[in-house]
Structure formats: structure tokens, C-alpha cells
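Colleague: coords please:
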Amino acid sequence: MIVERGDPRGPQALALLTASHELMRTLFPPEDNYYLSIDALCENNVRFFIARDGQTLLGCGALKKTVGYGEIKSMFTSEAARGKGVASAILNRIEHEARALQLPALKLETGNLLEAAHRLYARHGFVRCSVFGDYEENNTSLFMKKQL
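Modeller: So this is what the prediction gives:
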């Protein structure tokens, strides 16, 4: 498996992101979905990563650089690749990039129903934290951070 920078507009990446967005829309109310648009994932302050096996995309994730920290966005693994270490590999790559950018911390917002994601982030040293950035408290979000 290779984890590298990718193009969110590529056909396979777009398919993964579309599947992720559709899943979030089925699980959470519209006002509690904070995923980035495809255009936002292409902005200069965002690093988008893909995990692939040969030419097949297995998953994706992004690092959004903000003042004082980096935010993890768009983490998603294809259904066929779940449980195979894809998300961990992407998360490691994002953390490596954040350290290279000398960011002091990583933060994220995830859905309260996404228990596999909670376990993944906890395994990687993330702990629950209070709301941050432009987010507002709601009943469906869980916020986490990791000092680097």
C-alpha cells in the first residue's frame, strides 16, 4: 500500500468522497455535516492524501492547515479495504505532514456514531477535547486533539 498526495477531483478519489458524503448525510442532520467540498479540498492550505494498492484507491484523508493547528478532514476508507490498516496508514501520513509543517497539534471533528473512527483516533493518541474553530456544540459531533 502506498500513501501519497492525491487529487480529490480524480475519478476514484471523487467516488470515495461522494460515498463518504452520502454516508454522512444518512447518519447526521445537514447542519451537523462539516465535510469539505471537493473545491475546498483543492485549496492551498489543504493537503489531500490517498492510499492505493496499485491503481486502486483504498482510502483518503486530508490535512487542513489553520493558525495554530492542523485539522484532519475527509478520512474515509472504501468498504472493501476496511480493517486492513488503510486508515492508520493515512493518519500516519497526515501526522508526518503536520510535523513537517511544524504544526503544534492536530484536531478533528467526527460523528458520535462513528465508533470505529473513535477507536482509530484513540489508538493514535487523540483525546477528546472541547469544540474548536468555527464549529458549534451539537448532539452529533465529537471533537478530538493530539499534541505533536
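Colleague: can we go C-alpha only for contacts and neighbour counts from here?
Modeller: Will do.
Colleague: after the top helix by length along the chain, next one along is what?
Modeller: The longest helix of the chain (DSSP state H) is helix 11-27. Where DSSP states H and E defines the elements, the next helix or strand beyond helix 11-27 is helix 38-41.
Colleague: next SSE after that next one?
Modeller: Counting by DSSP H and E, what follows helix 38-41 is strand 46-53.
Colleague: elements contacting that following strand?
Modeller: strand 2-5, helix 38-41, strand 56-66, helix 86-100 (3 or more Cα pairs under 8 Å, 6 or more residues apart in numbering; DSSP states H and E).
Colleague: could you also give me the structure for this second sequence? I'd like to compare it with the first:
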Amino acid sequence: MPVSLSMNASIAAFRSAMNGTRGPVLQARASLAFGSSTAVRISMPLAFVIAHPVEHRETILRLNVEYLDWVREGIVRMFGSHALTSFHTSVQEDASATLEKLCRADAPEGVFYLLELQDQPVGMCALRRLHGDVAEFKRVYIRQAFRGMGLGRVVLQRLLSDARALGCRTVCLDTAEFMHAARRLYLAHGFVDCLPHGDVEVPRAFHHRWHFMQRSV
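Modeller: Got it, this is the predicted structure:
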């Protein structure tokens, strides 16, 4: 469903956060499904909180450690435990690098959101300009307990809206073979497979079981 607040609000909030003050919280009212075929749908606001690298440091690091643990567990299932030797840094080091790289990008070049339901952190997502009119989605992650509720669709629409407001014409992302729900979501929203984009984190040894995707905005 459309998110009503514009990227201008995101940029203003991001600049406010970088200046040490808490910016406005962006909200999208989502129709969330709980359960399976007999799910009852309720309306609940998903808050997109502009991540502050100091104020939200512990939450950012915790979510990134969860995300990276999940990714590495998936890699072990796909390739075996020996595949972890392709990583030259620990999960904690990677999580800290994410904070430095994504949360300190100056608006309007990027934004990092913490996702909250009723003030509870349920995930994260980020957008950054790669070059020219090309943007990249990063760290799109919903915690396990909150999957299957339609949050991914709301997040995707928020990031696409932000990319348009940045003047980008193309967005790209990558997703592992084991991330079945994410790939279905991206395909349903017009993403197609493409060659790996410039600054990919994924070791080359894994590329044959990774999906690199893009779409126009």
C-alpha cells in the first residue's frame, strides 16, 4: 500500500538525526495478516524510524548481528560449513562496518530505517545511491517472529518511493537462493535478474547461488 510521507520528509529527518536530534517517525498503515488461510487482517502502523548512529547504536548492531547470523546459517546450508572461510571478518565486525557505512551516509545519498511496530523493533532496511541514477536496497530484514504479516511489501514500497524522490531511475539488490519469500516478493514487484552490480558484499564463490536483481522506478 502507498506510503503517504515523501522522501523530503525522510531527508529532513535524516539530517535532523545527524545533527543529534530525533527526526520525525515516518509511518505506513499496513494491513497485516496473522496466521495462514484463516488470517484476520488488522490495521497497524509500521514506523520507519530514521536510524541515528549513536542513539540507536545498540539496536542497529543487534539487528545486523541477527541478520548476518541468519545469512551465514543459510550459506552453511547451501555450501557447507567450510564456506565460512570465505569471510575474513566476524559477524560483529561486519555489523559495526554496516553502522559506519550505511548510517553515516549524508542525505540525500541514502537513508537507514529501523522498523517498529508499537515501539518494538521488528526489522530494518536501507537505501543508498550507488552512482548516478542507480540506487541499491540494503539490509532489508524482518525478524523471524514478524514474517508472513505483509511487512516486506510495505518496506519495498517505502524504498521504491524514496528512490524515485532521489531522482533514481534504477534500483538494484541481491538476495540469496535460500531467501525464497524475498525473491517471490521482488519478482511480484517487477524485479528481474541481472549481472552483479558494482559494490557487492557477496563473495564471488557464492554468486552462482545468489540472485542479483534490478528494476526501473
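Colleague: closest one to A13 of the first structure among the helices and strands packed on strand 46-53 of the first structure?
Modeller: Set against A13 of the first structure and scored by Cα to Cα, these come closest in strand 56-66, at 7.1 Å.
Colleague: buried sites along that closest one?
Modeller: L57, L58, G59, C60, G61, A62, L63, K64, K65 (16 or more other Cα atoms under 10 Å).
Colleague: of these, which is the nearest to F28 of the first structure?
Modeller: For those, the nearest to F28 of the first structure is G61 (19.8 Å; Cα to Cα).
Colleague: so what does the closest one match up with in the second structure?
Modeller: Under the alignment (TM-score structural alignment), G61 of the first structure pairs with C125 of the second structure.
Colleague: quick one: list the elements packing against the longest helix of the first structure.
Modeller: Going by 3+ Cα pairs under 8 Å, 6+ apart, helix 11-27 of the first structure lies up against strand 56-66, strand 69-77.
Colleague: so who does the residue in the first structure sticking out farthest from the centre touch?
Modeller: Most distant residue from the mean C-alpha position of the first structure: G54, 21.9 Å away (Cα atoms, centre = their mean). Residues in contact with G54 of the first structure (Cα atoms under 8 Å, 6 or more residues apart in numbering) are M1.
Colleague: now it: how far from M75 of the first structure?
Modeller: According to Cα to Cα, to the nearest Å, G54 of the first structure stands 20 Å off from M75 of the first structure.
Colleague: just L41 of the first structure next, same as before
Modeller: In terms of Cα to Cα, L41 of the first structure sits 12 Å off from M75 of the first structure.
Colleague: which residue is nearest the middle of the second structure?
Modeller: V140 (2.1 Å).
Colleague: overlap in contacts of L41 and M75 of the first structure?
Modeller: Shared contacts of L41 of the first structure and M75, counting by Cα under 8 Å, 6+ apart, come down to A62.
Colleague: map the residue nearest to the centre of the second structure across to the first structure for me.
Modeller: By TM-score structural alignment, V140 of the second structure lines up with M75.
Colleague: excluding its backbone neighbours, what's nearest that match?
Modeller: G61 (4.1 Å; Cα to Cα, 6 or more residues apart in numbering).
Colleague: from memory that neighbour sits against S88, does it?
Modeller: No: using Cα atoms under 8 Å, G61 of the first structure is not in contact with S88; the gap is 10.5 Å.
Colleague: now do the shared contacts for those two.
Modeller: Joint contacts of G61 of the first structure and S88 (Cα under 8 Å, 6+ apart) do not exist.
Colleague: re earlier: could the helices and strands packed on helix 11-27 of the first structure go into TSV alongside distance to Q102 of the first structure?
Modeller: Converted to TSV, these look like this (distance: least, Cα to Cα, whole Å):
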stretch	distance to Q102 of the first structure
strand 56-66	10
strand 69-77	9
